[in-house]
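Trainee: okay, sequence plus prediction incoming.
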Amino acid sequence: MSGIVVVGSANIDQVLRVERIPSPGETVLSHGLNTALGGKGQNQAVASARAGAETTFIGAVGADSFGEMVRTGLSADSIGVSQLRTTQKPTGTALIAVDGTGENTIIVEPGANSDVLVLTSADSAAISAASALVMQLEIPLQTVVEAARVAHAVGTRVILNAAPIQVLPQVLLENLDVLIVNEHEAAEMAKDNGLATELTGLGERLLTLVPTVIVTWGSKGASLHRVGTDEVLVPAHRVTAVDATGAGDTFCGAFAAGLVEGMLADDALRFAVAAASISVESHGAVPSIPLRAAIETRAKESRH
């Protein structure tokens, strides 16, 4: 087995720069609009590839100019696109407002992503041949469940970034090896499963569902939780954040890449935190994802 297969969404991001995120019913003026590659699946695939892992992407785009942008962009990062299908729906689109502190709000129109309803035999073969499967929740849940089953059955490591958060069926949880959530998603998942939602000890409580849990804490860093071992907390790097869009996806892709190449989970966590810290220093999702050399430099700086 080798490499990473990402099953997930591919969008085009329309990013609006605003002084502050509008409240309900409020209108604010934008002072800039950028169009860039995005979508959690595409972001994580690019992050994995730029971190050094052989990567294949399984998803869907529309027969439109945005779909061509996605296909061209993935190929430019040497990501396998033979399993990227084209459907009659338009390519997924995200409208993102980013304020002056780098915080954001996102509205997603799934478009072609909602057509990723089944896995083909070629999709299943690619997953079975991979070292790790990485997924999110911007495509139909039934496909996420199916992919997890295929991977788990042959020993491919299954990594789920449970975002956007929703209630997960037991059959999916049983097939996961690693769960990655931010603090808000972790609390919601704990609530959905009848667990206490207090932030203290949250990662350990989620271990009743999945054998390895990673919780990202924004500017506080990330924590790793495994059954029978102590929590590992990696503090965030001190940076000037301008845009948090895609930072979590950068973390997920880099962490998966680290695991696949043989890093210990602790080291992969540090590698991923370094990658995410670089991504928040630039605007956009895919445009801000760093290359391997930059990640290694940042990680080395933190050790000293």
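Mentor: Received, thanks. Numbering: from 1, shown residues only.
Trainee: C-alpha from now on. contacts and neighbour counts both.
Mentor: Noted.
Trainee: ok, now which ones touch Val280?
Mentor: The contact partners of Val280, taken as CA atoms under 8 Å, 6 or more residues apart in numbering, are 102, 240-245, 247, 288.
Trainee: so which of those residues comes closest to Leu195?
Mentor: Ala247 (27.4 Å; CA to CA).
Trainee: let me see the contact set for the closest one.
Mentor: 276-277, 279-280, 285, 289.
Trainee: for comparison:
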Amino acid sequence: MSRVLVVGSLNADLVVRTERFPGPGETVAGEDLTVGPGGKGANQAVAAARLGAGAGVGVGMVGAIGDDDHGRTVRDAVAAAGADVDRVAVRAGTATGTAVITVDAAGDNTIVVSPGANATLGPEDLPAFDDVAVLTLCLEIPTPTVLAAARAAGTTVLLNLSPYAPVPPELLDATDVLVVNEHEAALLGEHPVPRSVVTRGAAGCEVHDADRDTVSTVEAMRVEPVDTTGSGDAFLAAVAVRLAAGDDLVDAARYAVRAGALAVTVAGAQLPPVGDDERIRFGL
């Protein structure tokens, strides 16, 4: 069995839907607050486990939570999706990470993250990478831990520069596939990662392969968005699963845009169970 390992964040998502986002100093009315599992790492692990179940791709999660109800909820959600959570550490006296999310009538979102226990995840928490086919990383955990994981992996490293922050050149040097959105790509500018995917929302994505001197455009599926929260995580997870299953990057991206399309048609940050109807409709 190929294996995807996610080293990343686990958060409780506090979500309020509203007709429109408030301006500076403005208060707007919202619907009832909902609390659910999230965090970029946890979202990716859930999506990878659900997408990989039929492809012989197992999933593991490395992260940190607080010893609180929020932490137990998000860890249990990752486990229920089929991912191994044995390396999710519990930090006594520390709160689980929290994301405050506002979703407007168009399904777009704004997100503010309080890292909590995610900020305590260190290189000493990393496992051996002997059975890992693809390692996925993002920036909701400390950058030194991300760099240590990328350097130690000895396998395909898939890095998502989200939430965007400047990173040391050594991290990009240790990355095999970089996944960024248009905004992140513009902030990053030139970079030494030979293979990358630039996501463009409803316009699909571009796959760049400097070694082959090619740029491939992958069109998105047209769907009616409900909530875009977590769609990028579903996309990244889908790329990881298909790379672990042996696809090339362009085919993995074609699969990932369909997984991302499914993700925006449901509310919440985590990809729901993928039934036969969804697999047929979205080509999964």
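Mentor: Right, received. Where do you want to start? Everything numeric in this text was worked out from a predicted model, so none of it was measured.
Trainee: TM-score for this pair?
Mentor: Overlay of the two chains. TM-score (TM-score structural alignment, normalised by the length of structure 2): 0.94; 278 aligned residues with a CA RMSD of 1.6 Å.
Trainee: conserved subset of the contacts of Ala247 of structure 1 in structure 2?
Mentor: Here is what carries over to structure 2 from those, by both residues aligned by TM-score structural alignment, their matches' CA atoms under 8 Å: 276-277, 279-280, 285.
Trainee: find the pair from those with maximum spatial separation.
Mentor: Farthest apart among the kept ones among the contacts of Ala247 of structure 1 - using CA to CA - are Ser277 and Ala285, which lie 12.9 Å from each other.
Trainee: follow-up on the earlier one: derive a ChimeraX selection command for the buried subset of the contacts of Val280 of structure 1.
Mentor: Listed next is the ChimeraX selection for buried residues among the contacts of Val280 of structure 1, using 16 or more other CA atoms under 10 Å:
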select :102,241,242,243,244,245,247,288
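Trainee: now the contacts of Val280 of structure 1 as TSV including secondary structure and distance to Glu138 of structure 1?
Mentor: Output for these, formatted as TSV (DSSP: H, G, I helix; E, B strand; the rest coil; distance: CA to CA, whole Å):
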residue	secondary structure	distance to Glu138 of structure 1
Gly102	coil	23
Thr240	coil	29
Ala241	coil	25
Val242	coil	25
Asp243	coil	21
Ala244	coil	18
Thr245	coil	16
Ala247	helix	16
Ser288	helix	21
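Trainee: tell me the SS of the residue nearest in space to the middle of structure 1?
Mentor: Taking CA atoms, centre = their mean, the centroid of structure 1 lies closest to Asp249, which sits 3.2 Å from it. Following DSSP: H, G, I helix; E, B strand; the rest coil, we place Asp249 of structure 1 in the helix state.
Trainee: in structure 2, what residue corresponds to it?
Mentor: In structure 2, the residue matched to Asp249 of structure 1 (TM-score structural alignment) is Asp233.
Trainee: OK, contacts around that match?
Mentor: Taking CA under 8 Å, 6+ apart as the contact definition, Asp233 of structure 2 lies against 40-41, 43-44, 47.
Trainee: do the same with Ala151 of structure 1
Mentor: 127-128, 133, 157-158.
Trainee: in helices only, show me those residues.
Mentor: Among the contacts of Ala151 of structure 1, DSSP state H puts 127-128 in helices.
Trainee: how about the contacts of Ala151 of structure 1, which pair is most distant?
Mentor: Ser128 and Val158 (11.0 Å).
Trainee: rewinding a little: gap between the match of Asp249 of structure 1 and Ala210 of structure 2?
Mentor: 24 Å (CA to CA, to the nearest Å).
Trainee: do the same with Gly201 of structure 2
Mentor: Taking CA to CA, one finds Gly201 of structure 2 at 23 Å from Ala210 of structure 2.
Trainee: those two: which has the busier surroundings?
Mentor: Gly201 (17 against 13; other CA atoms under 10 Å).
Trainee: element containing the residue mapped onto Leu95 of structure 1 from structure 2, please.
Mentor: When structure 2 is aligned by TM-score structural alignment, Leu95 of structure 1 is paired with Val100. Take DSSP states H and E as the rule and Val100 of structure 2 turns out to sit in strand 97-103.
Trainee: what about the alignment partner in structure 2 of Val145 of structure 1, which SS state?
Mentor: Aligned by TM-score structural alignment, Val145 of structure 1 pairs with Leu147 of structure 2. With three-state DSSP as the basis, Leu147 of structure 2 sits in helix.
Trainee: now Leu147 of structure 2, nearest residue through space, not along the chain?
Mentor: Leaving aside its sequence neighbours, Leu147 of structure 2 sits nearest to Leu171 (CA to CA, 6 or more residues apart in numbering; 5.4 Å).
Trainee: any idea how far that neighbour is from Val134 of structure 2?
Mentor: Distance from Leu171 of structure 2 to Val134 of structure 2, counting by CA to CA: 16 Å.
Trainee: next: Ala203 of structure 2.
Mentor: In terms of CA to CA, Ala203 of structure 2 sits 26 Å off from Val134 of structure 2.
Trainee: do Ala185 of structure 2 as well
Mentor: Ala185 of structure 2 sits 22 Å away from Val134 of structure 2, going by CA to CA.
Trainee: equivalent analysis for Asp173 of structure 2, please.
Mentor: 16 Å.
Trainee: higher neighbour count, those two?
Mentor: Of the pair Asp173 of structure 2 and Val134, Val134 is the one with more neighbours under other CA under 10 Å, namely 27 against 15.
Trainee: secondary structure class for Thr217 of structure 2?
Mentor: Thr217 of structure 2 - assigned by three-state DSSP - is strand.
Trainee: what about it, how many residues close to it?
Mentor: By other CA under 10 Å, neighbour count at Thr217 of structure 2 equals 17.
Trainee: now the aligned residue in structure 1 for it. Nearest residue, chain neighbours left out?
Mentor: Applying TM-score structural alignment, one finds that Thr217 of structure 2 aligns to Leu233 in structure 1. Using CA to CA, 6+ apart and skipping the chain neighbours, the partner closest in space to Leu233 of structure 1 is Ser223 (4.3 Å).
Trainee: residue in structure 2 matching that neighbour?
Mentor: In structure 2, the residue matched to Ser223 of structure 1 (TM-score structural alignment) is Glu206.
Trainee: tell me how far that match lies from Val59 of structure 2.
Mentor: From Glu206 of structure 2 to Val59 of structure 2 the distance is 26 Å (CA to CA).
Trainee: which one of the two has more residues nearby?
Mentor: Between Glu206 of structure 2 and Val59, Val59 has the larger neighbour count (other CA under 10 Å), namely 30 against 20.
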